[in-house]
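Trainee: structure of the sequence below:
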Amino acid sequence: MSLRGILALLLFLACLSQLIFTAESIRGARRKLERQERRGDDNISVLKGKFTTKDETQCSWVARGEDKYIMTVTCKPGNRNGFTCKYSAKPATCTEYKSNSKGYWKQIARSVKKQKKLCADPRAMIRAGMCKGAPLDAHFKLETSQTKPPKTEKTPITKDTTLPDTKSQCKERIDHSELAKEKCGDSWASLCAFLFTAIQSGDC
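Mentor: This next block holds a predicted model:
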């Protein structure tokens, strides 16, 4: 093989090795990113549940978070429009939560079901009985108001019962002399004025 051929082969192999190295670097970076994403997802806990209220409203809740949890509650009351809202809490502020997290969520699930004004009362909290002495952050508090559509009120239609003042209208049309001259001419003005007056009296 000539020297030129050897140099061309070496150059080709160098380029090929560079391409392989670049491809492996891209794959490695992609795998690292996927591992980081998986670790991030593992830190986010998801709890959920369903229940039916006394008035047969079908509801469900989903709580997501790490330190702070956001609970989304959605209800569909029969044929009417449904509503949804969000509650927030920091369960870890309750010391009993670390040792019995399952018990905490069971109590929260029961508390959600017992709410009388779900998604409507900002003062009512979804409490866990095991965290009675814990800070208020340990219990779920309404964060966003309900999305239930507001009731529309019909504006009453008022009828105008005021009668027209016929006297004032008659006064405005009493003098017909000018109109009679315009319509009938000077020779017939008096007769036309008489006829206009008679018609005016009938209207009043």
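
Trainee: CA only for contacts and neighbour counts going forward, please
Mentor: Fine.

Trainee: could you identify the longest helix within this protein?
Mentor: Counting by DSSP state H, the longest helix found in the chain is helix 3-43.

Trainee: for His139, which non-adjacent residue is spatially closest?
Mentor: Leaving aside its sequence neighbours, His139 sits nearest to Arg127 (C-alpha to C-alpha, 6 or more residues apart in numbering; 4.9 Å).

Trainee: let's see this one next to it:
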Amino acid sequence: MRTLTACLLLVFTGLQVSPSRGAYSQLGRVIRIRNKGGKFSIQGGMQCTWGAREVSDSVVLTVKCENPRAHVEGGITEITCDYRARPQSCPGFVSDPRAFWKQLGRALKRLQGKVCREERALVKPAMCKRAPREAHFKLDLSSSVASAQSGDPTAFPGTTACSSRAEYCSSSWASVCSFFFSILQGDDC
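Mentor: The predicted model follows:
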């Protein structure tokens, strides 16, 4: 009878939660956040990547978005920010961490124009909808940084197709010469 009690005591202590370490133990199984991340795109042609890392008892989700077209056209070229949460307080995270990270990627994509901009927009994986508020990723405004570049670079005055046609074609053959130049170079004039 004593050995049965001792065995049951060991089993129950193995199921204990260790919130100070930021991970849960289930019969010796510890959930760690290692190299979790993904890619998604948002409105305006921004290509985003995200990665998660463990910081003390919480998880920091870093999001970085780049817009390659903005380097030429102008506008916001890069946005970087951090979201913080304690996903360990979500039962879904504890039971199926792989599904949690997939759903987190989908939740980030659903935010679209609110990524790194709206503090009130929480990142909630579907399995944690009813979890405590601390389980949802909230934007850390102090970490949000946006870089912009002015657009429309000034065009250098140079030769156009029209000016090169005028140089090569004399007035008597201008129509025939223009026809051949339009075939070879395209019709810019």
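
Trainee: who are the contact partners of the residue nearest to His139 of structure 1?
Mentor: Applying C-alpha atoms under 8 Å, 6 or more residues apart in numbering to Arg127 of structure 1 gives the contacts Gln107, Ile108, Ser111, Ala138, His139, Phe140.

Trainee: trace it over to structure 2, please.
Mentor: Counting by TM-score structural alignment, Arg127 of structure 1 corresponds to Lys124 in structure 2.

Trainee: so what does Ser41 of structure 2 match up with in structure 1?
Mentor: Looking across to structure 1 (by TM-score structural alignment), Ser41 of structure 2 lines up with Thr52.

Trainee: and Ala180 of structure 1, which helix or strand is it part of?
Mentor: Assigned by DSSP states H and E, Ala180 of structure 1 belongs to helix 177-184.

Trainee: flag every buried residue along the host helix or strand of Thr77 of structure 2.
Mentor: Element membership for Thr77 of structure 2 (DSSP H and E) is strand 75-85. For strand 75-85 of structure 2, the buried set under the neighbour-count rule, 16 or more other C-alpha atoms under 10 Å, comprises Ile76, Thr77, Glu78, Ile79, Thr80, Cys81, Asp82, Tyr83, Arg84, Ala85.

Trainee: biggest helix in structure 2, by residue count?
Mentor: Longest helix in structure 2, counting by DSSP H: helix 97-111.

Trainee: for Gln103 of structure 2, see how far away the match of Arg127 of structure 1 is.
Mentor: Taking C-alpha to C-alpha, to the nearest Å as the measure, Lys124 of structure 2 falls 8 Å from Gln103 of structure 2.

Trainee: just Ser178 of structure 2 next, same as before
Mentor: On the measure of C-alpha to C-alpha, Ser178 of structure 2 and Gln103 of structure 2 end up 60 Å apart.

Trainee: one more: Cys7 of structure 2?
Mentor: 38 Å.

Trainee: neighbour count winner among the two?
Mentor: Comparing Cys7 of structure 2 with Gln103 by other C-alpha atoms under 10 Å, the one with more neighbours is Gln103, at 18 against 10.

Trainee: show me what that one aligns to in structure 1.
Mentor: Match for Gln103 of structure 2 (TM-score structural alignment): Gln107.

Trainee: its match: what's its closest spatial neighbour, skipping adjacent residues?
Mentor: Gln107 of structure 1 sits nearest to Ala128 (C-alpha to C-alpha, 6+ apart), 5.2 Å away.

Trainee: and the match of Ser41 of structure 2, what does it touch?
Mentor: Gln58, Cys59, Lys113.

Trainee: just the buried residues out of the residues you listed, in PyMOL syntax.
Mentor: Of the contacts of Thr52 of structure 1, the buried ones can be selected in PyMOL as follows, counting by 16+ other C-alpha under 10 Å:
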select buried, resi 58+59+113
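
Trainee: need the contacts of Thr52 of structure 1 in CSV (columns: distance to Lys171 of structure 1).
Mentor: CSV is the format used below for the contacts of Thr52 of structure 1 (distance: C-alpha to C-alpha, whole Å):
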residue, distance to Lys171 of structure 1
Gln58, 72
Cys59, 72
Lys113, 76
